[in-house]
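Colleague: any chance you can model this:
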Amino acid sequence: MKQTQIMLSHGSGGLESNSLIEGIIYEILGEVLVHNGEDAGVFESKMPLAISTDSYVISPIFFPGGDIGKLCVCGSSNDVAMRGAKPMYLTLGFILEEGFSIESLKKILYSIKQEALIGGLKILSGDTKVVPKGSADKIFINTTAVGQIHNAEYSVKNLALGDEIIVSGAIGTHGAVIFCQRNEINLQSDLQSDCVQLYPMLEGLKECKIHSMRDATRGGLAAVLNEWANTACVEIEINEPSIPILPQVKGVCEILGLEALSLANEGVCVIATPQGESQKILQILRSHSLGKNACVIGRVTKKADNAKNARVILSNAWGARRYVEYPQGELLPRIC
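Modeller: Alright, predicted model coming up:
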């Protein structure tokens, strides 16, 4: 009888494991999988490499604009792209709960394959474990991305007085979508997660002068800017009217009492660049569909004596100013 759910025996290392790995995982991912039957994949590179690992436990696993499969590829590839690297390889680790739908697993695998093909990524190595029902929630995925660095100078420590702060797109969209899904808020809109691979948009920035770049995931824009300010000992001032936020996201924030600056993104990056470079960078970003809403939202206004005096300040349309605090507590667990 054809199995429709994951069984504990699928993780035993025996016949059932083989049927899951070769009959389903390899069958779907074969086109992007470096499969040589060995315990470890091998790659060669004459250039320095960036590597990032992350685990994905998002709930729900399917959401408007993506699923945990798309998310795990985009999330890890974006992390290495933020260090000036072209994502090249991925490793995949699956933790499956007993009873998880094999049909759902197939949908996730197809999403992984599609994103790997979009990014020109190869899956170098992988692992699958099955745990008893109740020991996990459906599926968790760990991914590690490896990329070749074309610009090793991106570092938060490079932030300097006068640097302009650019965001590549509208903020808070992923977080707003997951909040609505989690709270069963039925929006009459086409709002979708911004989950996407950023490297295709950023590839044209190779020759631009960039001091630092970060993707604004958990904690959103507020977390990135506060981390920059604290690490570089600077004061950053941002202009509220300049920050792109979709009307639907603003509506969600008003309904739920949320701060868009602290909502997660999965397809937005923040760039710090010397003032003379900002227009060149904006032109390149806006020439790509992912960067059409890119804009300068602020700048580094002064150096701080120490990290305690480093801060992020928001100016609104009426000239009032307030501190943007580092997000505290767990705003929304399992956002990615």
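Colleague: going forward, measure contacts and count neighbours with C-alpha atoms only.
Modeller: Will do.
Colleague: is residue 73 in contact with residue 118, as I believe?
Modeller: No - at 10.3 Å, residue 73 and residue 118 do not qualify as touching, with contact defined as CA atoms under 8 Å.
Colleague: ok, residue 86 - contacts?
Modeller: By CA atoms under 8 Å, 6 or more residues apart in numbering, residue 86 lies in contact with 80, 147-150, 199, 203.
Colleague: which one of the residues you listed is nearest residue 223?
Modeller: When the contacts of residue 86 are ranked by distance to residue 223 (CA to CA), residue 80 comes first, at 18.5 Å.
Colleague: which helix or strand contains the closest one?
Modeller: Remark: residue 80 resides in helix 68-81, with elements defined by DSSP states H and E.
Colleague: only the buried residues of the very next helix or strand once past that helix, if you could.
Modeller: Sequence-wise, the next helix or strand downstream of helix 68-81 (DSSP H and E) is strand 85-97. Using 16 or more other CA atoms under 10 Å as the test for burial, strand 85-97 gives 85-97.
Colleague: what would the residues you listed look like in a markdown table with distance to residue 253?
Modeller: What follows is these, written out as a markdown table (distance: CA to CA, whole Å):
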| residue | distance to residue 253 |
| --- | --- |
| 85 | 34 |
| 86 | 35 |
| 87 | 34 |
| 88 | 37 |
| 89 | 37 |
| 90 | 35 |
| 91 | 36 |
| 92 | 34 |
| 93 | 35 |
| 94 | 34 |
| 95 | 33 |
| 96 | 34 |
| 97 | 34 |
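Colleague: this one as well, want them side by side:
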Amino acid sequence: MKRVITLEHGGGGRLMRELIEGLIIPAYRLNRAPGGIGLPEMDDGASIKVAGINIVLTTDAYTVSPIFFPGGDIGRLAACGTINDLSVMGARPLALATSMVVEEGFEVEKLSRIIRSIDEVSYEVGVPVVAGDTKVMEKGKIDEIVINASGVGLADKVISDSGLRPGDKIIITGPIGDHHIALLSARGDLGFEVPVKSDTAPLWETVEAALDLGAVTAMKDPTRGGVASALNEMAKKSKVDIHVWEERIPIREEVLGVAEALGLDPLELTNEGVVIMGVRSELAEEALQAVRATRYGSMAEMVGEVREGSGLVVLETVVGGRRVVREPLGAPVPRIC
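Modeller: Prediction:
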């Protein structure tokens, strides 16, 4: 039987990682710029060192459905996601580029609305959109619109997701799961409405506040696969264990209630306006307060610590128990971002 790609291969979990590690990365004989971070590191972007300057490059495709949802749309998502991927590598975003593939018959007003959303994020962060491309496909050959966005930034010091050290503290910059539950509600999958908006937001200001203190050792944005996937990646790559305190994890009651009703693990819910930061222990409280002082970090919490180990994520539960947080197989919902 021929092997085929499934929706789970795009879900941000173990199946996607195995596809990338087993098929995609080995196919490219040149997959890293000299002295930089490249495909083998499977980080949120790549770094290229030119004349002593750290250039960070990232690219991503956005296929979210529906394309308009509470708290945003596919345009805002593309702009914020690209800015955030640069930010978590310690790079100040410099410029964006977008490519749009649009279905024949797509309403011009919808396209205009999506472009305005990209512009609003660009203007908020001060990052120009400097290049792009537009293609149109026959009706029925694509579902409304797909956007690819790329970004470039500069980093004084590149931050990877593999820099955690024993003793570091873990900060989550905002409530988890909002985007995931907002999308389910918008699709009508819940059978009832939930007053939750997507957390889609550009997080450079929030990240910069911690970077300016020299506190950050590692970062990741927990999108597909959620906090569970991101923490597992960080722990395995850093060769440490991460212990997380369940009672400290920021999550809205509405989100937690829906997750429990549907049998979803809150740690596996997709986020689009949250960063996981590893910070130096001696600067952890100062970093937390600096993050909380920013527009999108007011509900940040210190949720755990890094210990010596071999790559496990351990949840210390509210009832005093412990459980190992496994890497998700794939996202429980396709086309979430």
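Colleague: before we move on, back to that, quick one: which of the contacts of residue 86 of structure 1 sit in strands?
Modeller: In strands, defined here by DSSP state E, the members of the contacts of residue 86 of structure 1 are 147-149.
Colleague: which among these count as buried?
Modeller: Judged by neighbour count, with buriedness set by 16+ other CA under 10 Å, the buried members of these are 147-149.
Colleague: tell me the one of those nearest residue 167 of structure 1?
Modeller: With CA to CA as the yardstick, the closest approach to residue 167 of structure 1 among those comes from residue 149, at 21.9 Å.
Colleague: list the residues that contact that closest one.
Modeller: Under the criterion of CA under 8 Å, 6+ apart, the contact partners of residue 149 of structure 1 comprise 47-50, 83-86.
Colleague: and those residues, which two are the farthest apart?
Modeller: Longest distance between any two of the contacts of residue 149 of structure 1 is 13.6 Å, between 47 and 83; criterion CA to CA.
Colleague: ok, these two, which is more surrounded?
Modeller: Taking other CA atoms under 10 Å, residue 47 of structure 1 and residue 83 do not tie; residue 83 has more neighbours (23 against 10).
Colleague: and residue 110 of structure 1, how many neighbours does it have?
Modeller: The burial count for residue 110 of structure 1: 17, using other CA under 10 Å.
Colleague: is it true that it lies in a helix?
Modeller: Yes - residue state for residue 110 of structure 1 (DSSP: H, G, I helix; E, B strand; the rest coil) corresponds to a helix.
Colleague: next, count neighbours for the nearest residue in space to it that is not next to it in sequence.
Modeller: The shortest distance from residue 110 of structure 1 to any residue other than its chain neighbours is 6.5 Å, reached at residue 28 (CA to CA, 6 or more residues apart in numbering). Neighbour count of residue 28 of structure 1, defined by other CA under 10 Å: 19.
Colleague: in this structure residue 28 of structure 1 contacts residue 108, no?
Modeller: No - contact between residue 28 of structure 1 and residue 108 fails when scored by CA under 8 Å: they sit 10.1 Å apart.
Colleague: thinking again about what came up before, let's have the contacts of residue 149 of structure 1 in TSV, adding distance to residue 140 of structure 1.
Modeller: Rendered in TSV, the data for the contacts of residue 149 of structure 1 read as follows (distance: CA to CA, whole Å):
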residue	distance to residue 140 of structure 1
47	32
48	30
49	26
50	24
83	26
84	28
85	26
86	25
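Colleague: and which of those residues is nearest residue 224 of structure 1?
Modeller: For residue 224 of structure 1, the nearest member of those is residue 83. The distance, counting by CA to CA, is 14.5 Å.
Colleague: tell me where the stretch 1-150 of structure 2 has helices.
Modeller: 14-19, 25-27, 74-87, 108-125 (DSSP state H, counting those that start in this stretch).
Colleague: tell me the most buried of those?
Modeller: With neighbours defined as mean count of other CA atoms under 10 Å, the helices of the stretch 1-150 of structure 2 peak in mean count at helix 74-87, which reaches a mean of 29.
Colleague: residue range for it in structure 1?
Modeller: The counterpart of helix 74-87 of structure 2 in structure 1, using TM-score structural alignment, spans residues 68-81.
Colleague: how about the secondary structure of residue 223 of structure 1?
Modeller: Local secondary structure at residue 223 of structure 1 is given as helix here, using three-state DSSP.
Colleague: how close does it get to residue 172 of structure 1?
Modeller: When distances are taken as CA to CA, to the nearest Å, residue 223 of structure 1 and residue 172 of structure 1 turn out to be 12 Å apart.
Colleague: same question, residue 54 of structure 1
Modeller: In this structure, residue 54 of structure 1 lies at 20 Å from residue 172 of structure 1, with CA to CA as the measure.
Colleague: the two: which is more packed in?
Modeller: Counted by other CA under 10 Å, residue 54 of structure 1 and residue 172 do not tie: residue 172 has more neighbours, with 31 against 14.
Colleague: the more buried one contacts residue 265, correct?
Modeller: Yes - judged on CA under 8 Å, residue 172 of structure 1 makes contact with residue 265 at a distance of 5.4 Å.
Colleague: and for those two, which residues touch both?
Modeller: In contact with both residue 172 of structure 1 and residue 265: residue 220, using CA under 8 Å, 6+ apart.
Colleague: element containing the residue nearest to residue 110 of structure 1, please.
Modeller: helix 26-29.
Colleague: structure 2: matching residues for that helix?
Modeller: On the basis of TM-score structural alignment, helix 26-29 of structure 1 is assigned to no residues in structure 2.
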